[in-house]
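Asker: kindly generate the corresponding structure for this input.
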Amino acid sequence: MDPQISLQTGGIAGGAGVWILVTVVIYLLILIGLGIYASKLMENVGDFVIGGRRVGPVVTGFSERASEMSGWLTLGVPADAYGVGIMGALNALGSIPADLLSWAGIAKRLRKYTEIVKSVTLPTFFENRLEDDSGQVKLISSIVLIIFEGGYVGAQILAAGVLLQVLLGVNDLVGVLVGGAIVLGYTMLGGYFAVAWSDFFQGGIILIAFAILPVAAFATYGSPFPELAAADSSFTSITAGTTGVAALFGIISYAAIGLGWPGNPHIMVRFMGIDRVQNIRKAAVVAQVFMFISYFGAVFVGLYAIAVFGQDAISNPDNVMPQLTLELLPGPIAGIVLAAALAAMMSSADSQLLVASSAVVEDVYNGLLDVDPTDEQLVRYSRIATIAIGVASVGLAIAARGTPVYTAVLDYAWGGLGAALGPLLISTLWWRGLTRQGAVASMVTGAVTMIVWTQWSQILGGAMPAEGTLMYHFLTVYGLFPAFILSASVLIIVSKLTEPPKNVDEHFAIFEKPLSRVISEGDTTTPMTDGGADLAPKSVTECDNIRAHVEASGYWNTENQNVD
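Answerer: Modelled structure (predicted):
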């Protein structure tokens, strides 16, 4: 074991530490420079227009994966495997099929529909699809986004703080504050212009890291399984040594992670931004290869940490990935890998911050209030909202210090979005009977259930069922499982009791026809497009400004539209 690494307190000393810190600083400066350069480039050239749906399949596939994984993959999954052994591989049980089904069942329909109706946010998409004149659907979905995306940003800042604690040896509070400052600074510098390409760059390094770390560990230590069995037989059990009801609910909890995919907007917007509908299949293949290698690589990182360090050597399991990286790789290479992990967290937080700020400014302020601000005012308000949500997220991260990154993501962000918005998104694309009232009831039910389910021990106190009982396992199952079921059930029941939109058949005609056919037929008679009028929202985010600039310059015209 490298004596320069302090497993209990974090921090790196000596020559290796200097190499790593220098590499981290250089790497972050390169990323910030990339964001500044891309911002200036997009003010003058219309070649790379994310808002114009011109991102190719390889970049989209990497970006879709990198936006979801971030601190969850780099720190959370290895930490989980370090705690439960090979049962941690069940993280892939729900995740890989869910991602594949999302590409197969959601991506194409969402991509086509949102281009036709000029929707760039999920709340606007929901409102258009449900023909909601009351504003209730947009308001509730915006509130859900603001709350849980803010929690997601807080989880990323928490993860960045953990990594900075390992690299710099600072306490967790300083790590969170520095991590929050970096995230906010990176966002405000305009890195969103290049977010897809930075995801591609960072995702590539993370993919390589989780491919080479297990290989390097195997070359150095051989198979980890004998050491796992010697440490604790439960580490080599797919149910972590549990049986019966406990094993069943454990497997359900892992599988339920996949239910979060449809409700997380930072994943869904990748489907909306791909350049051509026919490229969705290629992007899905890229994403699945990325996912398979990185998920199982992350699990093996946790397993090897048990074999190399022992079960009790690392006091904070979130340190598992950086500690093993420092143990196995030379200083400069370790610095690149850890800097990429930090940057991936920043990039995800960047996207999540802007999703939340867009919900505040575009969906609530500009969409629901009787105002007529200029584009410049909306951009300024969007930046203010970004700062406010970012500061609030730092506060959440400070309050959550000591909470594992794995838990912070699943309980306070992923689960809330998945339960509140997942059943709704699936229904808008596939069920003609969905109503506005059903959508509102579903979102409220999913959000409230997810929040309550994480607090049973505090709510019940001494009345909490004894460990090992059926009711105990039920109440401690991952909350997204019951929350998603209740949300979907309420959606169906309330929708059956109310009237669906009058023009639902015309909505589904867009879903079911090829995009080229819809455009060539001039299918602009539905209320969604107001007889062909352009209902594109005012520019709010930087990518909307790019699109507005390109349209004004004459670059974006009917000859350049993607009509696959």
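Asker: contacts, neighbours, all on C-alpha from now
Answerer: Will do.
Asker: isn't V320 up against I314?
Answerer: Yes. Taking C-alpha atoms under 8 Å as the definition, V320 is a contact partner of I314 at 7.2 Å.
Asker: compare the two (neighbour count), which wins?
Answerer: Of the pair V320 and I314, V320 is the one with more neighbours under other C-alpha atoms under 10 Å, namely 28 against 20.
Asker: and for comparison, fold this next one:
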Amino acid sequence: MLAIGVITYRMTNTLSDYVLGGRKLNSWVAALSAQASDMSGWLLLGLPGAAYASGMGMWSIWIAVGLAAGTMINWQYVAKRLRRYTEIAGDSITLSEYFENRFRDKSHLLRVISAVFILLFFLFYTASGLVAGGVLFQATFGVDYHTALIVGAIVIISYTFLGGFLAVSWTDFVQGILMFLALIIAPIVAINQLGGIDAVFSNIAAKNPDLLDIAMNVSFKDGIWTSEGALAVVGIISAMAWGLGYFGQPHILARFMAIRSAKEIPKARLISMIWVVITLYGAIMVGFVGIALFDTPLENTETVFIQLVQVVFNPWVAGFLLAAVLAAIMSTIDSQLLVASSALTEDFYRTFLRKEASQTELVWIGRGAVLLIAFISLMLAWNEKNTVLGLVSYAWAGFGAAFGPAILFSLFWKRMTRNGALAGMLVGGLTVIFWEKTGYAIYEIVPGFMFASIAIILVSRMDSEPSREIQEEFDQASKPLANE
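Answerer: Coordinates of the predicted model:
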């Protein structure tokens, strides 16, 4: 990974290169980079841990269905339109710049508000990856949690600092392949060792038959699986609602913006869907098999992949499979650091402090921003009681509600206005931040997404129609570009 960082360092000369790779990604790199940066350490820690703790209930089957559907819809409808629109709207290289150019916002309010939300939620998202790294080193080598945090952070920061977007995308490509192989090999070999799939499910049923029922809610506490009755509709909706988050994730949308042409997108979509479906259900099977494999229940359910690999495989093979966990962590943190860095550099530094800054200066400011954001995230991750899934779910909801409706309406509704976009972002983001205080059990992305959409429609309808220039640009974005 560090070697890729050094190589791409020589290919990074402008801010566009550092932030968006000069829009040169092919379909394979764009697809695997988008999905590897999307899934993060929670795919090999959080999701298997949830499947281990609850069986086929809320956090496994239903969340996987929602994520697979969200991935498909995002690639099918958002990717091509966003790729075209960001090039047409002033060749925008960040999401914040796109919103400003799309609505001709001379006040810079849209840019600032979106950049603030990006920085806020990415601090928590990046912290989740650092927590995952701490869990990995602690469970594998017995290394002190805080030492593991620092070591992991240094490696990831190094190649992101050097090579920017190209380094991140190519390392994600390699890491995505490693994650894919690990989540195929680990459950298949473990199932075979246990005597086949029937033996696995018989063993699980002996511990609690409700673990095999997708409609039942099972809790895990003090080494005991306890049935909590049928899953509530609210629980199923909350799990599937994770799919809504895709439309607003800046690090995923950046891959759509960076692909070299919209005509590459159908191929990238197919690659992405194959990768997502296989890895999601591979991760779930790791959790299921863990229930059957371990006679003594795990203290930390999120270590099930790590423990399973070390029990089932030869240490040489286990080492490569455990590297997939680190790959998953790295592939997401680097993307998040880069998007947050671009928000500080492009949306604050160049816009308000140094409008005439040279490209070299901006690249180095971007690198400095990577260090600053990584340090703050490290402080957030310092508490050992943080869980990977908990931090990810908060950040995922934040981005999904703040940006998801704004992106969808800006791409597909000509009547949307600048004030509508601003209202949608503020309502969506603030709903996620304060929803927990209401006491309602539903995942905060659901009310956040809904309220943001309503705000966009109502405020846009109250405004006068967008200018003819904006409407003509909207029509242009729906047609193929010259390079297609």
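Asker: care to give me the TM-score?
Answerer: Scored against TM-score structural alignment, normalised by the length of structure 2, the superposed chains reach a TM-score of 0.91; 466 aligned residues with a C-alpha RMSD of 2.2 Å.
Asker: which residues are common contacts for V320 and I314 of structure 1?
Answerer: By the contact definition C-alpha atoms under 8 Å, 6 or more residues apart in numbering, V320 of structure 1 and I314 are jointly contacted by no residue.
Asker: tell me the spacing between R281 of structure 1 and I50 of structure 1.
Answerer: 19 Å (C-alpha to C-alpha, to the nearest Å).
Asker: the two - which one has more neighbours?
Answerer: Using other C-alpha under 10 Å as the criterion, R281 of structure 1 and I50 rank with I50 on top: 26 against 16.
Asker: which helix or which strand is home to Y52 of structure 2?
Answerer: Taking DSSP states H and E as the criterion, Y52 of structure 2 maps to helix 46-54.
Asker: helix/strand/coil for the counterpart of V379 of structure 1 in structure 2?
Answerer: In structure 2, V379 of structure 1 lines up with V363, judged by TM-score structural alignment. What DSSP: H, G, I helix; E, B strand; the rest coil gives for V363 of structure 2 is helix.
Asker: OK, contacts around T74 of structure 1?
Answerer: I206, A298, M321, A341.
Asker: what's the match for M188 of structure 1 in structure 2?
Answerer: In structure 2, M188 of structure 1 lands on F161 (TM-score structural alignment).
Asker: list the contacts of the match of V379 of structure 1.
Answerer: V363 of structure 2 touches N13, T14, L15, Y18, counting by C-alpha under 8 Å, 6+ apart.
Asker: how is the last one assigned, secondary-structure-wise?
Answerer: Three-state assignment for Y18 of structure 2 (three-state DSSP): helix.
Asker: likewise for the first one?
Answerer: Going by three-state DSSP, the secondary structure assigned to N13 of structure 2 is coil.
Asker: same thing with F220 of structure 2?
Answerer: Per three-state DSSP, the secondary structure class of F220 of structure 2 is strand.
Asker: what do you get for A323 of structure 2?
Answerer: At A323 of structure 2, secondary structure determined by three-state DSSP is helix.
Asker: L149 of structure 2 contacts G129, correct?
Answerer: No. The criterion here is C-alpha under 8 Å, and L149 of structure 2 misses it with G129 at 9.6 Å.
Asker: neighbour count winner among those two?
Answerer: Taking other C-alpha under 10 Å, L149 of structure 2 and G129 do not tie; G129 has more neighbours (33 against 26).
Asker: ok, for that one, nearest residue in space, not its chain neighbours?
Answerer: I329 (5.3 Å; C-alpha to C-alpha, 6 or more residues apart in numbering).
Asker: what sits against the aligned partner of the one you found in structure 1?
Answerer: Aligned by TM-score structural alignment, I329 of structure 2 pairs with M345 of structure 1. Neighbour list for M345 of structure 1: S70, G71, Q156, I157, A159, A160 [criterion: C-alpha under 8 Å, 6+ apart].
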